[in-house]
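Colleague: Predicted model, plus sequence, below.
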Amino acid sequence: MRLAALAAGLLLPMMTHRFSGLFTSTVLLLFGAAGVAFGLMPWVIRLAWRIDAIDRPDARRVHAEPTPRIGGVAIFCAVNLTLLLNFDYSLALKGATISATVVACLSLWDDLRPLSAAVKLLVQSVALLFLMLCGIHADLGNSLWWWPLEFVITALWMIGITNAFNFLDGINGLAGWLAVVVSLLMGLLAWHTDQEYMLKLCFAVAGGALGFLPDNARYRAPARTFMGDVGSTYLGWIMAAIALMGDWSSEGVVKSYSAPLLIFSVMIFDMIYTTVARIARGDVRTLRQWIEYVGRDHLHHRLMDMGCSQAASVVMITAFTLLMGLAALAIIKSSLFATWLLLAQAVVFYGVLSFLMLQRR
């Protein structure tokens, strides 16, 4: 079955040109990437055992058995192969996939053989610069005077979303389902606004994450693999790049930036909440401590402390993301007043969620 899925996954991207409808042909990329990821996973799992890329249980982790942690390799191989075999690329699509692959490989190497902070910063900076040269960056205007500020905003967004997504990779299925939902939401926006290459990238990413889930989102049996930092880094980076790649609205800054912020708002909320809480407790005092600190205080941990199972926590957080994503879809056709109302609704929602989380400290 795995070989059949792999073969079908490699074949489907080459068949997209036979279909006239953009949405129909792009759906083939989703199933193609899912097939490749699902088909490659047994080989990636065997490789993990061979090179000892294994997560072993400890007091911080919720799993009970040693588990391979490089399942993300199959995800980025699936996405990249699917797009490559489609033989239709834009400069922005190349920038997003190549830069995401570079930072994912850096993460994999650092996981197996730790690198110095200087080396990691250098490689990440090169990947970020390459991304911007491919046209993916915060757009503040045509003047060169804005370029330094655009670089800073782009860097903060890319690093922030990548880390926020990594923080939520804490229980089986959560990161995978979030990647599927977020990518499909951005894909629907891309389809609605006729952004062909963004649509292809979104559906390929969703497919890669979907093909990973059968080996990870298991609640009655141990997960066969985790995506690991290599997977969460790749998915976080490429989804953040897609958000910058998209032309969300031509009706002003508020609507243009509100849509991606709402889609990513669950990740952003979790990162801000845990950061503020850790600083308040005195657990984090420097940027390095913030990056390296690990604890059981994320949104999924809080939900489990409230009595939710792993599966229920995944469903709830995914539902929160879908709820905010539907609001983002509504913004595209809404008036400016309605946009502000939807943003106010999100603020109230996260205010209530913060209150509930504080009650369980």
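Modeller: All right, it came through fine.

Colleague: From here on, just use CA atoms for contacts and neighbour counts.
Modeller: OK.

Colleague: The stretch 101-250 of the chain: helices as residue ranges?
Modeller: 117-133, 147-167, 174-192, 196-212, 228-245 (DSSP state H, counting those that start in this stretch).

Colleague: quick one: which of those helices is nearest residue 341?
Modeller: helix 174-192 (19.9 Å; Cα to Cα).

Colleague: got the buried residues for the closest one?
Modeller: 174-191 (16 or more other Cα atoms under 10 Å).

Colleague: what do you get for stretch 347-361?
Modeller: 350, 357.

Colleague: got the contact list for it?
Modeller: Contact with stretch 347-361 is made by 269, 273, 299, 302, 305, 306, as judged by Cα atoms under 8 Å, 6 or more residues apart in numbering.

Colleague: Distance to residue 336, secondary structure and neighbour count added to those, as TSV?
Modeller: Converted to TSV, those look like this (distance: Cα to Cα, whole Å; DSSP: H, G, I helix; E, B strand; the rest coil; neighbours: other Cα atoms under 10 Å):
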residue	distance to residue 336	secondary structure	neighbour count
269	24	helix	18
273	28	helix	17
299	31	helix	24
302	35	helix	19
305	39	helix	15
306	38	coil	14
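
Colleague: adding another structure so you can compare the two:
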Amino acid sequence: MALCVSAIPRIIYISKKKKLLDQPDSDRKIHKEVIPNLGGIGIFLGFSVISSLLINSAEFTQWNYVLAASLILFLTGIKDDLINVNPSKKLIAQITASMIVVMLADFRLEHLHGFFGIYEMPYWLSVLLTVVGCTFISNAFNLIDGIDGLAGSIAVICTFFLGLAFATTHNYSPAIISFALMGAIIGFLRFNYQPARIFMGDSGSLVIGFVIAVLSVVLTQKVKHFEGNVLFHSPRGVLLGALSLLFIPVFDTFRVFGTRLMKGRSPFQADRTHLHHYLLDLGYSHMKTVIILSLCSLVIIGITFFIQDYPVNVSLCVIILSACALFTLLFFMRKSRMNLPVENKSKKNKLIL
């Protein structure tokens, strides 16, 4: 956190001096002023330096692969933030990074503990599912990075619970990685909450999503001992907990992609249909939107801890139904507001704010 807090003002200064700024050049972009978008540099600096200094390399021998894969995404994100990268090239970089941790570090989903009736998987399916999952989650965090403080706040929740889960199961090196990333993001958020002085950019969101995805895989497959653990009672509970941590970005991305496909459009065509856009349309500020979605994430995580001992597919259905109920409420609130006469909308906005 201290490294990131000390680095960000210098990044802002250099970005403004060299005019490395994010231009509000489309209807989808919410900000109206030019703002630096290289906050990912500070996040990557804090996360990588502290993790490299403190983890036990003898205990966590795969750290070099995680760092190398993260560096690929960091450099890809920097290039995209500065001059834009073709989406296909960005996807290739994400798949390459995922392949490094899956093939070389051997971090992969080997067992689904009965989810959808699937238990131990063959090697090829394990590799395929993990690569697709890491790539998808990396993109999911990139997609929810649409308003000040949202992606960072969700990521802080994820890394806090991941670090806690690792620490309570005596896996201290992955716990250090989780807390180092959390600290770096907290340091960045000091400058990113509305009114934002800097954005994390793709160099931040891609790395954050990827590292959280990798840590989730490590948690679900490498943690074996649960005796006396206050958080998780079984491998099945760990897998359910990891899904709940990632549920808001994953649910939002699935929903948006599905909506676009049903309308006959490309799933990668940008629009204003994300959850945070719905809340903004209801008249909430950036800060209130972040708080609402963060609370929704905490509610889903809390529900998961209480139902982790139920049959696995029953637990998954409860989580999905809870998220769908929250979204349905939000959808009809937005729809009713959009149908109001103009004079009533302004009154309702004043009431909400």
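Modeller: Right, received. Where do you want to start? Just so it is clear, the model here is predicted, and its values are computed rather than measured.

Colleague: returning to what we had before: okay, the helices of the stretch 101-250 of structure 1 in CSV with distance to residue 320 of structure 1 next?
Modeller: Below are the helices of the stretch 101-250 of structure 1 laid out as CSV (distance: least, Cα to Cα, whole Å):
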stretch, distance to residue 320 of structure 1
helix 117-133, 30
helix 147-167, 15
helix 174-192, 10
helix 196-212, 18
helix 228-245, 18
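
Colleague: between those helices, which gets nearest to residue 292 of structure 1?
Modeller: Per Cα to Cα, nearest to residue 292 of structure 1 of the helices of the stretch 101-250 of structure 1: helix 147-167, 10.8 Å.

Colleague: against structure 2, where does the closest one fall?
Modeller: Taking TM-score structural alignment as the measure, structure 2 aligns residues 123-143 with helix 147-167 of structure 1.

Colleague: Report the distance from the matching stretch to the chain centre.
Modeller: Relative to the chain's own centre, stretch 123-143 of structure 2 is displaced by 13 Å; criterion: Cα atoms, centre = their mean, to the nearest Å.

Colleague: Average offset of it relative to structure 1?
Modeller: Stretch 123-143 of structure 2: mean distance to aligned residues in structure 1 after superposition is 1.1 Å, counting by mean Cα distance after the TM-score superposition for structure 1.

Colleague: Give the burial count for the alignment partner in structure 2 of residue 55 of structure 1, as a bare number.
Modeller: Using TM-score structural alignment as the criterion, residue 55 of structure 1 maps onto residue 22 of structure 2. Neighbourhood size, residue 22 of structure 2 [other Cα atoms under 10 Å]: 20.

Colleague: go on, residue 288 of structure 2?
Modeller: 14.

Colleague: what's the counterpart of it in structure 1?
Modeller: Residue 288 of structure 2 maps onto residue 312 in structure 1, by TM-score structural alignment.

Colleague: picking up where we left off before, quickly name whichever of the contacts of stretch 347-361 of structure 1 is closest to residue 69 of structure 1.
Modeller: residue 299 (21.7 Å).

Colleague: Now check the closest one against structure 2: what is it aligned to?
Modeller: By TM-score structural alignment, residue 299 of structure 1 lines up with residue 275.
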